[in-house]
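1. Here is a sequence together with a model predicted from it:
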Amino acid sequence: MSRNTSRKRKNVFPWIVAFLTLVLIIISKTAFAVGENDLKQGMQHYASRQFDRARLCFEKAAKAGNTEAQTMMGVLYFKGNGVEKDDSQAARWFEKAAKAGHADAQTFIGVMNLEGQGIPKNGKKALEWFEKAAQAGETNAQNYLGTAYLKGTETAQDTGKAVYWFTRAAEAGDSNASKILGALYLNGQEGLPKDPLKARLWLQKAADQGDTDAAELLKQIP
């Protein structure tokens, strides 16, 4: 895998927060759950950057048990929007929603466990949360699991499982997973022979989504 690819995988949590926040805003428009109206109002305030008003709405819905609102409370505390930045409070809200089965929150709390952000570092628990979110189809969690199995981080190294999770994320449209798969098939890996055809397939998919690293890797295929 290229050095550029490795560098870009570092410090991606803020980007994931932004991406999943956008997903939550979209989902909220069709939400039917406890605290639905407060959640929708909170999302509208959040989108217009009225964070104080958003917090009041999210907090009301969150206390009523709305898991999307609980996740958004975590986002507010993580970013310091409408509240003083507080990673421990962010982790508390993410974990509350995660335990109730919210996949995005499971990814968030998994990353915070992985990095020891707001809570003690716990790689094993991070993987447990990623597994739950990945099974629910959350592509960021699938990427984290793929990376963990590829590198043998907090688990036994398993190229087959790494490819499985990267493939699931790539098939769901995740360009980063497509790029990683392409690089793996291009260079080969223990338990995974080189396959120029598959390398081209996945790298082209990522390049078509605007990934410049993937486009550069494509040039290495004869």
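-> Perfect, thanks for sending it. None of these values were measured; they are calculated from a predicted model.
2. only C-alpha atoms for contact and neighbour calcs from this point on.
-> Will do.
3. So which residues make contact with the host helix or strand of residue 107?
-> Secondary structure assignment for residue 107, by DSSP states H and E: helix 103-115. Taking contacts as CA atoms under 8 Å, 6 or more residues apart in numbering, the residues outside helix 103-115 that touch it are 13, 17, 20, 71, 91, 94-95, 97-99, 118-123, 125-130, 132-134, 136, 138, 140-141.
4. How about stretch 39-58?
-> 25, 28-29, 38, 61, 66, 68-70, 72-73, 76, 81-83.
5. contacting residues around the residue nearest the centre of the chain?
-> What sits nearest the mean C-alpha location of the chain, by CA atoms, centre = their mean, is residue 140, with 2.9 Å. Residue 140 is in contact with 16, 107, 134, 169, counting by CA under 8 Å, 6+ apart.
6. how about 6 Å then?
-> With contacts defined as CA atoms under 6 Å, 6 or more residues apart in numbering, residue 140 has no neighbours.
7. another one to put next to it:
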Amino acid sequence: MRTIRDNSLISVAMASLLTLSVSILPVHAQTAADAALNMANMLDGAGGGISSGELLAALQNAAEAGQPMAMWQLGTMYENGEGVARDPAKAFGYFAQIANQHADAAPKGVEADIVARSFVKVGDYYKQGLPDAGIPADANRSHALLLHAATYFGDADAQYRVGLLYLREDELGVNPLQSARWFSLAARKGHCPAQAQLGELLFNGVEGIAAQPVEGLMWLTLAQERCLGTADAGWIDEKRNHALSLAAPDVQSEAAALALSIAPQFAGF
């Protein structure tokens, strides 16, 4: 099995194994991330009289037993300070443990989304560095982790972020053609920021890609609709409105009709 260790990538002090048993795997969870949340909800005090301390112990118990869903839940709790004191080093440890142990998990398996996102999380920590965990900033390692999530797991957010890296000289170097290719992979999975970035590149044209204003405006339209009400809505609106101000009326109408006809095809999974 491939790992992302550097001698020993993680060193997390786990709580002692407690007697509270955890064998809860929601039957109808759509993804492993949903399953992790559902597991926590089922153990929450409101759902069965279990205290927050018992919930934490249960998750630690499950993580110690190797359940990636529990590791993910603990990682996000420590990363955000939800129910525990915020501790980036512990968060990193849990995410890295998932990535180490499941680097070759089935790309379409039930836990693939958690593993892919753990690679992205660990990559983010390497990008900035985490002195408390003995992790130096390492852009090359960060890129490698992100690329694994984007290629092996086909994670849409990772693919989008690789596309962004190809727009910056200080990252993977400016290469709009490569950027458009990565954005396209994510856009076709319903990732609306990737749809917006791809739309702008196609609308304007880049080296290696002739301007395609109809298709570009189509992607910008899809992105605006799908990202409505999200944190990305503002900059996406700006990009689409700018394209609209430059597009001829026939381009606008053709793009709108195209977006309407194929929207369900790229609505995501």
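-> Here it is on my side, so go on. Treat the numbers as computed from the prediction; the structure is a model and nothing was measured.
8. For the two chains, what TM-score is obtained?
-> For this chain pair, the superposition-based TM-score is 0.74 by TM-score structural alignment, normalised by the length of structure 1; 192 aligned residues with a CA RMSD of 2.8 Å.
9. Identify the residue of structure 1 aligned to residue 161 of structure 2.
-> Mapped onto structure 1 by TM-score structural alignment, residue 161 of structure 2 lines up with residue 144.
10. Distance check, that match against residue 56 of structure 1.
-> Computed as CA to CA, to the nearest Å, the residue 144 of structure 1 to residue 56 of structure 1 distance reads 33 Å.
11. now residue 130 of structure 1
-> For residue 130 of structure 1 relative to residue 56 of structure 1 (CA to CA), the value is 30 Å.
12. More neighbours: which of the two?
-> residue 130 (28 against 18; other CA atoms under 10 Å).
13. Please report how far the more buried one lies from residue 157 of structure 1.
-> Relative to residue 157 of structure 1, and taking CA to CA, residue 130 of structure 1 is found at 16 Å.
14. what about residue 181 of structure 2, how many neighbours?
-> 16.
15. Now it: closest residue in space that isn't a chain neighbour?
-> The shortest distance from residue 181 of structure 2 to any residue other than its chain neighbours is 7.6 Å, reached at residue 163 (CA to CA, 6 or more residues apart in numbering).
16. Report the buried residues of stretch 139-151 of structure 2.
-> 139, 141, 142, 143, 145, 146, 147, 148, 149, 150 (16 or more other CA atoms under 10 Å).
17. Any chance of these in TSV with secondary structure and distance to residue 223 of structure 2 as columns?
-> Shown next, in TSV, are the buried residues of stretch 139-151 of structure 2 (DSSP: H, G, I helix; E, B strand; the rest coil; distance: CA to CA, whole Å):
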residue	secondary structure	distance to residue 223 of structure 2
139	helix	29
141	helix	31
142	helix	27
143	helix	26
145	helix	27
146	helix	23
147	helix	24
148	helix	26
149	helix	23
150	helix	20
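18. so which helix or strand takes in residue 205 of structure 1?
-> Going by DSSP H and E, residue 205 of structure 1 is in helix 196-208.
19. just how off-centre is that helix within its chain?
-> 22 Å (CA atoms, centre = their mean, to the nearest Å).
20. Tell me the residues of structure 2 aligned with it.
-> Counting by TM-score structural alignment, helix 196-208 of structure 1 sits on residues 213-225 of structure 2.
21. ok, average deviation of the matching stretch from structure 1?
-> Taken over the aligned residues, the distance from stretch 213-225 of structure 2 to structure 1 averages 1.3 Å (mean CA distance after the TM-score superposition for structure 1).
22. For the helix holding residue 205 of structure 1, list every residue counted as buried.
-> Buried-residue list, helix 196-208 of structure 1, by 16+ other CA under 10 Å: 196, 198, 199, 200, 201, 202, 203, 204, 205, 206, 207.
23. and the last one, what does it touch?
-> Shown here is residue 207 of structure 1, whose contacts under the criterion CA under 6 Å, 6+ apart are 214, 215.
24. Same question for the third one.
-> Applying CA under 6 Å, 6+ apart, one finds that residue 199 of structure 1 lies in contact with 182, 185, 186.
25. Can you report how many residues neighbour the aligned residue in structure 2 for the second one?
-> If I follow you right, that is residue 185 of structure 1. When structure 2 is aligned by TM-score structural alignment, residue 185 of structure 1 is paired with residue 202. With neighbours defined by other CA under 10 Å, the count for residue 202 of structure 2 comes to 23.
26. can you check residue 242 of structure 2 too?
-> Residue 242 of structure 2: 12 neighbours (other CA under 10 Å).
27. Which residue of structure 1 sits opposite it in the alignment?
-> That one, residue 242 of structure 2, aligns with residue 217 by TM-score structural alignment.
28. For structure 2, which segments are assigned as helices?
-> 32-43, 45-48, 52-64, 68-80, 88-101, 112-128, 139-151, 156-165, 176-187, 192-204, 213-226, 233-246, 249-262 (DSSP state H).
29. quick one: the fifth one to helix 52-64, angle?
-> By that I understand helix 88-101 of structure 2. 30 degrees (axes from the mean of the first three to the mean of the last three CA atoms, to 10 degrees).
30. Distance from helix 88-101 of structure 2 to the middle of the chain?
-> 15 Å.
31. Equivalent analysis for the longest one, please.
-> Its chain's C-alpha centre and that of helix 112-128 of structure 2 lie 8 Å apart, by CA atoms, centre = their mean.
32. Give the buried residues for it.
-> Buried residues in helix 112-128 of structure 2 (16+ other CA under 10 Å): 112-127.
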